[in-house]
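Chemist: A predicted structure for the sequence below; I have some questions about it.
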Amino acid sequence: MPRARRQQISLQDTPYYHCVSRCVRRAFLCGEDPASGESFEHRRGWVERRLLFLASIFAIDVCAYSVMSNHLHVVLHINAEKAEKWSTLEVLQRWHKLHKGTMFTQQFVRGESLPDYALDLVDSSVETFRNRLMDISWFMKELNEPIARQANFEDQCTGRFWEGRFKSQALLDESALAACMAYVDLNPLRAKIRENPETSEFTSVKRRVVAAKHQKQPTLLYPFVGNPRENMPDGLPFELSDYLELVDMTGRIIREDKRGAIDASLLPILQRLNISSENWLCIATEFGARTGAVVGAEQSIAHYCDSNKLNRKPRSSHNRLLA
């Protein structure tokens, strides 16, 4: 029986999560339906625009994403510290970009005078909205529901478009995070619909490559800030250049179907993460099949199980690849 979503999200263990949503009726989210010949390619833009819009509102950062023909992958970072720093006004302004809120919250944003009882209700609403704005379930709901409505309207049908539950995996350490991000960014190559990362439309790696050409990082994606250190700024604990090189070299091997050797340029970051080159290629191509609800080195999983009072280690044998 699946665990409740609130039991799967544990900020004391990790702020990073891999989420996957699939179309429930084997419908085409995007791409071209070979049976009818109808193209749904434009829907990729719907998903990407909505995803990045939500990243500008929620205290949830998008680390990686890829929009496939009948499913989508996102790697998310819950930024609880950021949400706690928001003022009452900022929380309300962000929430009102998604929903109307209440009459009192609307009046508060407009700067109107409110009686004490109304201010108490505003404060209560703000805490509810603040919690929602750092909740992955709310993030995925706000992502999936508008897409479902648009697709159903276009298909002239009703009913579910997405599966009832999105899949969620906790990424417990740097090795799990790097492996999952690479897996997500390389999905179009694994599906043989693109030849290299820089031409993989509607993926985070394509957006990062385009920005890197101008010596920048995309403003709506969680930035790379370098290797872990004291007084580290908010961002991913890798060098952008290392990650792009890692994805590029892995992508070359996936395309050429040569699983036996990895270019020597891959070694520095893999050595720091304590992942062998052979294991890296395995997890970069089969992450979904080789991992369970939590992903990380064995010691990270043991700590997670202890802190969440789990009696068994979820598919721990597969995670030896990350050690």
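Modeler: Structure's in. What do you need?

Chemist: hey, let's count contacts and neighbours off CA atoms from now on
Modeler: Noted.

Chemist: show me where the stretch 201-323 of the chain has helices.
Modeler: In the stretch 201-323 of the chain, the segments counted as helices under DSSP state H, counting those that start in this stretch are 204-212, 240-256, 267-273, 277-290, 298-307.

Chemist: distance of residue 24 relative to residue 200?
Modeler: Look at residue 24 and residue 200: by CA to CA, to the nearest Å, they are 25 Å apart.

Chemist: so which of the helices of the stretch 201-323 of the chain is nearest residue 234?
Modeler: Ranking those by proximity to residue 234 (CA to CA) places helix 240-256 first, at 14.1 Å.

Chemist: could I get the helices of the stretch 201-323 of the chain as JSON lines with distance to residue 127?
Modeler: Shown next, in JSON lines, are these (distance: least, CA to CA, whole Å):
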{"stretch": "helix 204-212", "distance to residue 127": "31"}
{"stretch": "helix 240-256", "distance to residue 127": "35"}
{"stretch": "helix 267-273", "distance to residue 127": "38"}
{"stretch": "helix 277-290", "distance to residue 127": "35"}
{"stretch": "helix 298-307", "distance to residue 127": "26"}
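
Chemist: in TSV: the ones you listed, plus distance to residue 50 and mean neighbour count.
Modeler: Listed next are the helices of the stretch 201-323 of the chain as TSV, based on distance: least, CA to CA, whole Å; neighbours: other CA atoms under 10 Å:
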stretch	distance to residue 50	mean neighbour count
helix 204-212	14	19
helix 240-256	25	18
helix 267-273	32	15
helix 277-290	24	18
helix 298-307	32	16
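
Chemist: take this one as well and set it beside the first:
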Amino acid sequence: MAQARKKQICLSETPYYHCVSRCVRQSFLCGENKFTGQNYEHRRGWVESRLLFLGSVFAIDIAAFAVMNNHTHVVLFVDKDLAGSFSKKEVLTRWHKLHRGTLLTQKYLNGKKLNKCEALTVDKITEVYRKRLFDISWFMRSLNEYIAREANKEDECTGRFWEGRFKSQALLDERALLACMAYVDLNPIRARMESTPETSRHTSIFKRIAAMKTGKQPKSLLRFVGNHRQNTPKGITFSLSDYCELVDCTGRIERDDKLGFIGNRKNKPLERLGINLQQWFTLATEFERHFSIAAGSEHMLQKFKRSTNHQRIRGMGKAKLLLNPIYRQGN
């Protein structure tokens, strides 16, 4: 039975969520339909452009994404505090980039004078829009409805394009977050669509590697900010170079001709996460198989279960095996 969205998303426990949207039946989002010969590869650009645009409108940052033939993966960071800091004008301006709003909100943004009753109404509407700007459901709705309309228009048909709801997983700690991001970034390689991360177009790792060559990080993605320290800026508290090494190593493990080389190599990023090579390989290749609505260490899953009033959460056993840190002897 499908879980209520409010039981899957708990911002007091984590701001990070992995969302997956899949097409219905034989629908093709991208790639080539072998039955009809029709090519939909250009739609990858639609999804990526829309996704990055929404990241600039919502108070939600994109940590990772991959656009596949019949589904999309995205890892999101919900910045509720940022949404709370928006002025009334900024909230309405951002929302009007997606929707027309109301006659009163249009009147306010056009600088026309409002009477007291109209001003109070605009204030109430603003708070509704503010909440939507950090709401994952509204973010995914704004992505999926747009793509569905464009695809149906191109296919000259009507009806449902996506499955009824997107799937979401709460990522409760650093190990779950990085494992899920690597899982997402390596999707094209696992599907044999690409052979290396740097050629995997329409993924976040492709954008990160391209930006790294210029000594920068892509502005459209959530930044890696290094290790925890005082006054740590917003971002993923891990080294970008270490993350790229993790992705590269994991990708190599999936290639039979290079298994030996990886097995003889020490992996310092994994040591920092407290995960051995086998644990990481299982996580980064089978992430969705082992976890349902949330992923994290056994302790974090128990905490999330209490916060969301679940009786049980699937994946507790795998969390104990794969995501509980391995402590060195003497620690």
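Modeler: Perfect, thanks for sending it. The shown structure was predicted, so the numbers you read here are calculated from the model rather than taken from an experiment.

Chemist: and the TM-score between them?
Modeler: Remark: TM-score between the superposed chains equals 0.97 [TM-score structural alignment, normalised by the length of structure 1]; 323 aligned residues with a CA RMSD of 1.4 Å.

Chemist: strands along the stretch 51-200 of structure 2, start to end?
Modeler: With strands called from DSSP state E, counting those that start in this stretch, the stretch 51-200 of structure 2 shows them at 60-67, 71-78, 167-171.

Chemist: now those in CSV, with distance to residue 280 of structure 2 and mean neighbour count?
Modeler: Shown next, in CSV, are the strands of the stretch 51-200 of structure 2 (distance: least, CA to CA, whole Å; neighbours: other CA under 10 Å):
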stretch, distance to residue 280 of structure 2, mean neighbour count
strand 60-67, 18, 25
strand 71-78, 18, 23
strand 167-171, 15, 23
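
Chemist: quick check, central residue of structure 2?
Modeler: Centroid-nearest residue in structure 2, with CA atoms, centre = their mean: residue 75, separated by 1.3 Å.

Chemist: out of everything not next to it in sequence, what's closest to that one?
Modeler: With sequence-adjacent residues excluded and distances taken as CA to CA, 6 or more residues apart in numbering, residue 75 of structure 2 is closest to residue 18, at 4.4 Å.

Chemist: the helix or strand hosting the one you found against structure 1, how far on average?
Modeler: Taking DSSP states H and E as the criterion, residue 18 of structure 2 maps to strand 16-22. Here the mean offset of strand 16-22 of structure 2 against structure 1 after fitting is 0.3 Å, by mean CA distance after the TM-score superposition for structure 1.

Chemist: which strands and helices sit next to that strand?
Modeler: Using 3 or more CA pairs under 8 Å, 6 or more residues apart in numbering; DSSP states H and E as the contact test, the elements touching strand 16-22 of structure 2 are strand 71-78, strand 167-171.

Chemist: just want the angle from it to strand 167-171.
Modeler: Calculated by axes from the mean of the first three to the mean of the last three CA atoms, to 10 degrees, strand 16-22 of structure 2 forms an angle of 160 degrees with strand 167-171.

Chemist: contacts for strand 16-22 of structure 2 next, please.
Modeler: 9, 70-78, 144, 162-163, 165-172, 177, 180 (CA atoms under 8 Å, 6 or more residues apart in numbering).

Chemist: what angle separates it from strand 71-78?
Modeler: 160 degrees.

Chemist: mind telling me what the residue nearest to the centre of structure 2 corresponds to in structure 1?
Modeler: Counting by TM-score structural alignment, residue 75 of structure 2 corresponds to residue 75 in structure 1.

Chemist: distance of its match from residue 268 of structure 1?
Modeler: Computed with CA to CA, the distance linking residue 75 of structure 1 and residue 268 of structure 1 is 23 Å.

Chemist: next one: the aligned partner of residue 136 of structure 2 in structure 1 from residue 11 of structure 1, what distance?
Modeler: Residue pairing (TM-score structural alignment): residue 136 of structure 2 is matched to residue 136 of structure 1. From residue 136 of structure 1 over to residue 11 of structure 1 the distance is 11 Å, taken as CA to CA.

Chemist: of those two, which one has the most company?
Modeler: Between residue 136 of structure 1 and residue 11, counting by other CA atoms under 10 Å, residue 136 is the more crowded of the two (22 against 12).

Chemist: so who does that one touch?
Modeler: Residue 136 of structure 1 neighbours (CA under 8 Å, 6+ apart): 60, 78.

Chemist: do residue 130 of structure 1 as well
Modeler: Per CA under 8 Å, 6+ apart, neighbours of residue 130 of structure 1: 83, 84, 91.
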